[in-house]
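Colleague: Below are the sequence and a predicted model; questions follow.
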Amino acid sequence: MSTTPFPSAADERALRRLLLLLATIAGVAVANIYYNQPLLDSLRGSFPQSASWVGAVPAVTQLGYAAGMLLLAPLGDRFDRRLLILLQIAGLSIALIVTAAAPNLTTMIGASLAIGVLATIAQQAVPFAAELAPPSQRGHAVGTVMSGLLLGILLARTAAGLVAEYFGWRTVFAASLVALLALAVVIWIRLPKSKPTSTLPYGKLLMSMWHLIVEHPGLREASVTGACLFAAFSIFWSVLALLLAGAPFHLGPQAAGLFGIVGAGGALAAPIAGKSADRRGPRAVISLSIVLVAISFVVFGLSGASIAGLIVGVIILDVGVQAAQISNQSRIYALSPEARSRVNTVYMVTYFIGGAAGSAVGAFVWPWFGWMGVSVAGLAFTALAGWSHARRRTRPVTAS
């Protein structure tokens, strides 16, 4: 077991190794809330009596993630993050076993909620990176860990689609269990303990987040902007498998998962966006990101029968959403350094409520209005993000 203190900012090689480990933790953990998205058509086949409710699986998982961030992520300011990560891995492992063995959709929905709550391991890794890095490199450090998180989000779909195609959807969750247990061993050996920055009791720790919301208007703006963009992101990814399963494509979960490889190009933009936010300020990066997301949904609306068009749209969407995410997180971590876990919780809870809203809207819009309705809804969420961002144009977040 490692009790090594954090490496200093000057020890760049040690810092780089630690950031890579944190990126791996974030990616492997967050992947669990996205494995189910390319499996929706397979779930309809396994649970035909509840087929109309399969859209609830990704929506409930994301709501669980928001709840986990609200209830568990703030503990990173109060307790050793390493211990929290290991305890959550233990709980997540149990939830994965239940999901893999689920006899009906109701059980799977309940287990998916637990997966969402416990997969918030990733939200201990990102503020940890912000704590380790000097202020001049904070955006780059956050971008590095977020690139791991993004790869987990996108490649989860690819891995789930491939495994489900050849071994069935239950094997997806069994394989995730094995990966988590292997990662737990590495964490036990390599990850140092953290030093708590707060002595507040749990109740007061949660209540203090309300004071952060009131005290920092820029945190509210960043949270709403991020949530609207993630809603747009989620409405696309939660419906993609259903689009590809129907005419004119008639493709299985493998094809939906392979789109994750295309979207993984957005992970390459994460460190670049972090550096740009360090040099030029985050607001300009976010403005450009909103424009990119809007363009992506115009492309989607024109590409309901075109794989090539969908590929172009995915690349634009993922680059835009992730560049905005890195820039938003870089600036909110400067607001209250002693409360980074709680600031991150406020932002990410709002963010994933947006994601759950996007998935829910997608589940409603798809059967009634089809792919064009989904594209219009994604564009509407993007417009809300633009409104939230533009209305605080003259008041920078760091001055909040």
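Modeller: That came through, no problem.
Colleague: going forward, measure contacts and count neighbours with C-alpha atoms only.
Modeller: OK.
Colleague: which helices and strands does the helix ranked longest in the chain pack with?
Modeller: Among the segments of the chain that qualify as a helix by DSSP state H, the longest is helix 340-390. The helices and strands touching helix 340-390, judged by 3 or more Cα pairs under 8 Å, 6 or more residues apart in numbering; DSSP states H and E, are helix 56-71, helix 122-132, helix 202-215, helix 217-245, helix 282-301, helix 307-332.
Colleague: chain center to that helix, what's the gap?
Modeller: Chain-centre distance of helix 340-390: 13 Å, with Cα atoms, centre = their mean, to the nearest Å.
Colleague: Out of the helices and strands packed on helix 340-390, which gets nearest to Gly355?
Modeller: Closest of the helices and strands packed on helix 340-390 to Gly355 is helix 217-245, at 4.3 Å (criterion: Cα to Cα).
Colleague: Give me the residues contacting the following helix or strand past that closest one.
Modeller: Moving toward the C-terminus from helix 217-245, the next helix or strand (DSSP states H and E) is helix 253-263. Outside helix 253-263, the residues within contact range by Cα atoms under 8 Å, 6 or more residues apart in numbering are 38-39, 41-42, 154-165, 240-241, 244-245, 311, 314-315, 318.
Colleague: on that earlier part again, so which of the helices and strands packed on helix 340-390 comes closest to Pro103?
Modeller: The closest approach between Pro103 and any of these, judged by Cα to Cα, belongs to helix 56-71 at 14.5 Å.
Colleague: tell me which residues in the helix or strand that the closest one is followed by are buried?
Modeller: Proceeding C-terminally, helix 56-71 gives way to helix 81-100 as the next helix or strand, assigned by DSSP H and E. Judged by neighbour count using 16 or more other Cα atoms under 10 Å, the buried positions of helix 81-100 are 81-86, 88-89, 92-93, 95-100.
Colleague: Please apply the same query to stretch 177-184.
Modeller: Within stretch 177-184, judged by 16+ other Cα under 10 Å, the buried ones are 177, 180, 183-184.
Colleague: Below is an additional structure, to be compared with the one above:
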Amino acid sequence: MVTTTDDIERSEQTPLSKKLILLMSIACGMAVANLYYNQPLLADMGRTFHATAHQVSNIAMFTQIGYAVGMFIFVPMGDMQERRKLIVILLIAVTLSLIGVATAQDLLWINIASLAVGVTTVAPQIILPLAAQLAAPMERGKVIGSIMSGLFIGILLARTIAGFIGGILGWRTMYWLAAVMMLALAVILRTFLPKSYPEFRLSYPELYKSIGKLIMTQPILREASLIGAMLFGCFSLFWTSLSFFLEGEPYHYGSEVAGLFGLVGIVGVMGAPIVGRLADRFNAKAMVGLLIGISLLSYLFFGFFGTSLWALIVGVVLLDLGVQGAQVSNQTRIYSLIPEARSRLNTVYMVSYFLGGSLGSSLGGYAWNWWKWQGVCLTGGVMILIALIIWATHRTKE
């Protein structure tokens, strides 16, 4: 029997128990939530700083740009640094960044602090390659799906919690609480997360040069990254615009109700482990195509029936299932390419993913200012169609 890199990895690492998977899932969800607290609170922030919808939508855009920058800087280090130590340092750094948002006195301050929050909220993208390394090859999709479920639930509950706390205690209180949670999480992971030693040694110039080589030589990585960028762009566009839509006709809802839509999306997110199992058994690219179609269907509900509450609810479920399921399938695809380069592969994918998200957040502000809800739906639909074209035209062997 030939001993593979995966076999060596598993023999040298602490077994990936159910408790450890649960801990990683919760940690990813808690950490990634920092990126999304602002979305249901944007209207409240706008009133605090006397800003327009487009101006406050830049808060979400800067957060996502910061996340892309942070992934490019820090996530590749997971292939050459001890991951637990790196995760703890980042959690302490994001604690300070969140305090910066909570104390912001003007738009410039909160934009810079939000950028810093994004840069330092990259611990989940270091935890994920660690989980992929520890998992057996035949279970990798299932494990990634389970941890991604925790991450997705964190994304959605972030909106619900932020809307509720922001509506009652104000948006600044939400960020003070987030800072306390990140500091506590740093202590917990320092205690229970296993160490993960680097698999090889590279200098930093060599490390980042190798990322460019991966982009040039891995067509599956390029395809998955472009599709991920467009899908997360349409996802961010919707959630950035939703609070403005719900404030007006025919709903007249506040930030609390905008946040409650995050709970609706959990129904779609619960399908992520199922998608992961299907990606293990069937062609992952075919799964991506199906999930792109589900995402497009969600925008048809938003565009044609968005003034009906039932259509918004159905659309949110479909959007979360489509976008998050496609991410699980795409990450299953790229983690199988080069096992010893999983952190760098994840860097390329997730940097693209969040650059697409920042584009969607910015376009959401413009579309709302110019054409209101129909403009938002048209713009999101176009981004999904671009993803579908990329999927259909790229020929990759898997």
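Modeller: Cool, got the structure. Being a predicted model, the structure only gives us computed values, none of them experimental.
Colleague: is it possible to export the buried residues of stretch 177-184 of the first structure to TSV including distance to Thr171 of the first structure and secondary structure?
Modeller: Rendered in TSV, the data for those read as follows (distance: Cα to Cα, whole Å; DSSP: H, G, I helix; E, B strand; the rest coil):
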residue	distance to Thr171 of the first structure	secondary structure
Leu177	10	helix
Leu180	14	helix
Leu183	18	helix
Ala184	20	helix
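Colleague: These into a markdown table, with extra columns for distance to Ile213 of the first structure?
Modeller: Putting those into a markdown table (distance: Cα to Cα, whole Å) gives the following:
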| residue | distance to Ile213 of the first structure |
| --- | --- |
| Leu177 | 36 |
| Leu180 | 34 |
| Leu183 | 34 |
| Ala184 | 34 |
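Colleague: Give me the aligned partner of Leu388 of the second structure over in the first structure.
Modeller: Leu388 of the second structure is assigned Gly386 in the first structure as its aligned equivalent, the criterion being TM-score structural alignment.
Colleague: scratch that, Thr332 of the second structure is what I was asking about
Modeller: If you follow Thr332 of the second structure across to the first structure using TM-score structural alignment, you land on Ser330.
Colleague: what's the answer for Tyr299 of the second structure, then?
Modeller: For Tyr299 of the second structure, the aligned residue in the first structure is Phe297 (criterion: TM-score structural alignment).
Colleague: Leu379 is in contact with its match, correct?
Modeller: Yes. Applying Cα atoms under 8 Å, one finds Phe297 of the first structure in contact with Leu379, separated by 5.8 Å.
Colleague: who has more neighbours, those two?
Modeller: Phe297 (28 against 22; other Cα atoms under 10 Å).
Colleague: The aligned partner of Val317 of the second structure in the first structure and Gly362 of the first structure: what is the separation?
Modeller: Per TM-score structural alignment, the equivalent position to Val317 of the second structure in the first structure is Ile315. Distance from Ile315 of the first structure to Gly362 of the first structure, counting by Cα to Cα, to the nearest Å: 20 Å.
Colleague: can you tell me what part of the second structure stretch 140-153 of the first structure aligns to?
Modeller: When stretch 140-153 of the first structure is compared against the second structure (TM-score structural alignment), it corresponds to residues 142-155.
Colleague: Other residues contacting that stretch?
Modeller: Counting by Cα under 8 Å, 6+ apart, stretch 142-155 of the second structure makes contact with 21-22, 24-26, 28-33, 35-36, 124, 128, 131-132, 135, 262, 266, 269-270, 272-277, 280, 324, 328, 332, all of which sit outside it.
Colleague: For it, give me the average deviation versus the first structure.
Modeller: For stretch 142-155 of the second structure, the mean distance from the matching residues in the first structure following superposition reads 0.7 Å, by mean Cα distance after the TM-score superposition for the first structure.
Colleague: try stretch 372-382 of the second structure
Modeller: Averaged out, stretch 372-382 of the second structure is 0.7 Å away (mean Cα distance after the TM-score superposition for the first structure).
Colleague: Pull the residues that contact that stretch.
Modeller: Defining contact as Cα under 8 Å, 6+ apart, one finds that stretch 372-382 of the second structure is touched by 233-235, 237-238, 241, 245, 296, 299-300, 302-303, 360, 363-364, 367-368.
Colleague: about what we covered before: when Ile315 and Gly362 of the first structure are compared, which one has more neighbours?
Modeller: Neighbour tally, Ile315 of the first structure and Gly362, criterion other Cα under 10 Å: the higher count belongs to Gly362, 30 against 21.
Colleague: What separation do you get for the more buried one and Phe381 of the first structure?
Modeller: With Cα to Cα as the criterion, Gly362 of the first structure and Phe381 of the first structure are 12 Å apart.
Colleague: thinking His394 of the second structure is in contact with Leu221, fair?
Modeller: No. Because the distance of 11.2 Å does not satisfy Cα under 8 Å, His394 of the second structure is recorded as not touching Leu221.
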